[in-house]
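**Student:** Here you go, sequence then predicted model.
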Amino acid sequence: MEQQTLGTIILLGGFLLLMFLRVPIAFALGMSSLATIVYLDIPTVVLVHRMINSLNSFTFLAVPCFILAGHLMGEGGISDRLIRFADVLVGRVRGGLAQANIASSSMFGSISGSAVADVASIGSVLIKSMSQRGYRPGYSVSVTISSSIQSILIPPSQNMIYFSLAAGGISVESLFLAGYFPALLLGGSLMVLCWILAIKQGHPKGERYTIKESVKIGLDAGIGLFTVVIIVGGILLGMFTATESAAVASIYALLITVFIYRTMTLCKFVSILNMSVKTLAMVIAILMTSSAFAFLLGVLNVPSALADLILSLSGNVIIALLAINLLMLILGMLMDVGILVLLLTPILLPIAVKLGLDPIHFGMIMMVNLGIGLCTPPSGSSLLLGCAIGKVSMGTTLKEMVPFYIVMLIVLMLVTFVPSISLYLPNLSSNQL
């Protein structure tokens, strides 16, 4: 057996075996990489250098700052204000609370950058409220978890930063801009679906607010939403980079939760720092070991071999893209988004480029795919969390999820086969510079 073939078996087989034995993902990546590099007789210092070098990036500095900003805004009471503001905007239509749920996810996602944080914050309030107003619990959970995918697509999506790092430094600013139209397409499609279901199932309208109440609620929520202006506006105006915007957003989040909302206490702040450090430690461990794993995949020519295999099965680009989408959808059901972004990008991005896709466009395809995975069994974290918050079984929720899955898959196909949805804003921005 050739050395390359056996090395590939050791790397991929060892990783899958360790995962089956429930070894933590970072250790599984590191141990399989170490075993492979020993077999290939490559100096271990090369592996160490690759792991250290993966953190030697200005882009990576945005990760801890966005993690901290997300926790500050999530724990600082912003979600309650966004929910009331969304209810003011869309709550009066039929099924208005479901519409407010989707709109809240759009706004909260532009602050937290995390789908699971979205479900935890928005869901803890709205799933119960929707059930109390006559919505079926499974439907309430379905609306919450499907709309949370927007958080992966809207800046400051942490997973876009991971994609940039794994892809070798693709512009984070361009990725941030590319996510807006896919997110709006998804949110708008879910709103249309909820409106149709509301008419068919007789869902209630929301409460009516006076003009004075609406203005007050809007101003209160606007203070938190100004974080979006800081992140995106600052980048577009050239005031700072995406990494610098993360630091500014963290400071702003701390100031408004302490001095304006007055929801931040010293005890809560210490707890937030503790959560942020734990999250960051996990991210660093996975990023370092996945970098070593990706390096060995390149040494063993796995991406090139997989690309040739996919193209040999069919010379049709459409079928090849459908096969890649299917692969990501299946893997998204089994593993977390961040891990898959770091693992799959070095493998699938070269194939996508070979098929003629822009790397930024492929990044959006990956985000939508893996976002859907968060809502699917057996390991979808948003699905599991939503069911726990709503105190409803997964089986009950999955019955309600069927039309939502259909809409999400339609959006995925549109994002896949209509590149301008993802590339219009990045191209517009680059033309203006």
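**Tutor:** All right, it came through fine.

**Student:** From now on I want contacts and neighbour counts done on CA atoms only, so please keep to that.
**Tutor:** Will do.

**Student:** hang on, S304 packs against V353?
**Tutor:** No: with contact defined as C-alpha atoms under 8 Å, S304 does not count as touching V353 (11.5 Å).

**Student:** More neighbours: which of those two?
**Tutor:** S304 (16 against 12; other C-alpha atoms under 10 Å).

**Student:** My guess is R84 contacts I217. True?
**Tutor:** Yes: using C-alpha under 8 Å, R84 is in contact with I217, at 6.8 Å.

**Student:** Count the neighbours of D118 for me.
**Tutor:** Based on other C-alpha under 10 Å, the number of other residues close to D118 is 30.

**Student:** residues of the helix or strand it falls within that come out buried?
**Tutor:** Applying DSSP states H and E as the criterion places D118 in helix 115-132. Applying a neighbour-count criterion of 16 or more other C-alpha atoms under 10 Å, the buried positions in helix 115-132 are 115-128, 130-131.

**Student:** what's the following helix or strand after that helix?
**Tutor:** Helix 115-132 is succeeded, C-terminally, by helix 137-147 (DSSP H and E).

**Student:** angle of that following helix against helix 115-132?
**Tutor:** Counting by axes from the mean of the first three to the mean of the last three C-alpha atoms, to 10 degrees, helix 137-147 lies at 150 degrees to helix 115-132.

**Student:** Show me the contact partners of helix 137-147.
**Tutor:** 98, 101-102, 105-106, 119, 122-123, 126-127, 130-131, 186-187, 190, 372, 375, 382-383, 386-387, 390, 392, 396-401, 404, 408 (C-alpha atoms under 8 Å, 6 or more residues apart in numbering).

**Student:** Next step: those restricted to helices.
**Tutor:** Judged by DSSP state H, these include 98, 101-102, 105-106, 119, 122-123, 126-127, 130-131, 186-187, 190, 372, 382-383, 386-387, 390, 396-401, 404, 408 as members of helices.

**Student:** Check it against this one:
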Amino acid sequence: MAFSRGTQAGFRRRRPRGTLLLCGSLLAVALSCLHLLGTDFVAGFPSPQTARCGLHKVRSLQTSESSSQTLEGIEAEETRIFIRGYDFDTTEAAIREHFAKAGSIVKFKSGGKVKAQLSYSSAAEAKNAESLNGTTIEGSSRPVFVRPFKAKAKISAAIFVGGFATGTAEAALREHFGTAGSIVNFTFLGDRSALVTYSSDEEGKSAVASLQGKSMEGSDRWLDVRVEGDPKVARTIPAKAEVVEKIKKTKKVKERAEVSEKSTKVAVSAIFVGGFASGTAEAALREHFGTAGSVVDFKFLSNNSALVTYSSDEEGKSAVVSFQGKSMKGSNRWLDVRVKGDPKVAALPKENTVAIIGWDRGTTEAAITEHCGKAGSVVAFELFRQKSGALVTFSSSEEAATAVASLNGTTIEGNSRFISVRKDGGSGR
């Protein structure tokens, strides 16, 4: 039966080329399976034995290709090295130029700011590059660490150390980490980190176990010690809190011991001195207080107070007894002299003080004190009203009352004027 061109075109549209190919592929797979099972009913197909031999050849070829790929992978690893430790701003060109001394670099792969992988054209060149371990790339300030790429898998002998104080000497670090084993290589990675390589994996593991989280002698910084390449160990808060609590307890014990020592032994060689006139020279004060003993230290606390330290407690006690309530030569101010830390000596009652005015100009303090001494014991003397009046303190209120009754209207020896003596009311100063 003949079909028109249009009808034939319609059939072609109904059977696309992809469909025909798919059907052919499925038929070929089905026939192959029948041959493998020993059925040979289609002329021209190979016998079962031939098919099986072909299958074995395919499998052998696949195994051979897999082994070849494995060998190539091992060879590729042997041509690679791992480097780290150079400065952050070191360029790829500078790294390539430095490591090109060992051979031809075919690949560069950056692993971060301070580490990278280099691939050489041969394993021998990669092995030769290991000799550059500990050298410094031009323009960099730190030595670079070099190791075979395959060593990255698990080398417990190479230990990362971090957390020590900036400026810690290499000798001090070698001494500290040398307690875990024999160190064959040491490389600074930064100001506070380094790579320590031991002679064996056992020593490296021992270093991690014994030194992780501990501090070096004379430092309070905890060290981060781990196998190079392992993640950082998280520092637990309870451990930190425990250390802080221990420090607080130690501080409290020390403070209690200091307080106990002070309470059992009170040093009286340091004497507080107050009340002298502002501007009094240190030399004059040393001379005055030096009459009680050997002054080993002198320190001004303010314009009219100082700390005087004697060579012994006995001299300090003598100074307090000799100078408390007395005045310096040429001064009418009473001195407050006491052991450092002791409370200020309470002033005498106001009833013991009288006010005196009216003596001739030029009358000395000694003449006034001597005249007032007829009424009792004078323990203090203070001028006021630009030295035209004075406050005289007696040892008792009875003596003060006697002074008012017996000395008012009298004349001091050598004077032409009589004095006025009355109880001190605090006015008119």
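**Tutor:** Ah, there it is. Predicted model only: the values in this text are computed from it and were never measured.

**Student:** Overlay them and tell me the TM-score.
**Tutor:** The TM-score (TM-score structural alignment, normalised by the length of structure 2) is 0.19; 132 aligned residues with a C-alpha RMSD of 7.0 Å.

**Student:** if we can go back for a sec, what are the contacting residues of the helix holding D118 of structure 1?
**Tutor:** Outside helix 115-132 of structure 1, the residues that reach it (C-alpha under 8 Å, 6+ apart) are 74, 79-80, 83, 97-98, 101, 104-105, 108-109, 112, 136-137, 140-141, 144-145, 148-152, 381-382, 385-386, 389-390.

**Student:** what about 7 Å?
**Tutor:** If you take C-alpha atoms under 7 Å, 6 or more residues apart in numbering as the criterion, helix 115-132 of structure 1 is touched by 74, 79, 97, 101, 105, 108-109, 137, 140-141, 144-145, 148-149, 151-152, 381-382, 386, 389-390.

**Student:** swap in stretch 414-433 of structure 1?
**Tutor:** S174, L177, A178, G179, F181, P182, H361, M364, I365.

**Student:** repeat that for 6 Å
**Tutor:** S174, L177, A178, F181, H361, I365 (C-alpha atoms under 6 Å, 6 or more residues apart in numbering).

**Student:** How far away from the center of its chain is that stretch?
**Tutor:** Centroid displacement of stretch 414-433 of structure 1 relative to its chain, using C-alpha atoms, centre = their mean, to the nearest Å, is 19 Å.

**Student:** Kindly report the same for stretch 400-409 of structure 1.
**Tutor:** Worked out by C-alpha atoms, centre = their mean, stretch 400-409 of structure 1 lies 18 Å from the chain centre.

**Student:** And stretch 96-103 of structure 1, by the same measure?
**Tutor:** 20 Å.

**Student:** thinking again about what came up before, of the contacts of helix 115-132 of structure 1, which qualify as buried by neighbour count?
**Tutor:** Buried, going by 16+ other C-alpha under 10 Å: 74, 79, 97, 101, 105, 108-109, 137, 140-141, 144-145, 148-149, 151-152, 381-382, 386, 389-390, out of these.

**Student:** Name the secondary structure element that contains V392 of structure 2.
**Tutor:** strand 389-394.

**Student:** Beyond that strand, next helix or strand please.
**Tutor:** Counting by DSSP H and E, what follows strand 389-394 of structure 2 is helix 397-407.

**Student:** Return the set of buried residues in that following helix.
**Tutor:** S397, E399, A400, A401, A403, V404, L407.

**Student:** so which strand or helix has the residue nearest to the last one when sequence neighbours are not counted?
**Tutor:** What that stands for is L407 of structure 2. In space, and not counting its chain neighbours, L407 of structure 2 is closest to V421: 6.5 Å by C-alpha to C-alpha, 6 or more residues apart in numbering. With elements taken from DSSP H and E, the one containing V421 of structure 2 is strand 420-423.

**Student:** other SSEs contacting that strand?
**Tutor:** Contact analysis of strand 420-423 of structure 2 by 3 or more C-alpha pairs under 6 Å, 6 or more residues apart in numbering; DSSP states H and E lists strand 353-357 as its packing neighbours.

**Student:** by contact count, what packs against the strand it packs on?
**Tutor:** strand 389-394, strand 420-423.

**Student:** What's the first helix or strand after that strand?
**Tutor:** Assignment by DSSP H and E places the next element after strand 353-357 of structure 2 at helix 365-372.

**Student:** tell me the angle whichever helix or strand comes after that following helix makes with helix 365-372.
**Tutor:** Using DSSP H and E, the helix or strand that follows helix 365-372 of structure 2 in sequence is strand 378-384. Going by the same axes, to 10 degrees, strand 378-384 of structure 2 is angled at 130 degrees with respect to helix 365-372.
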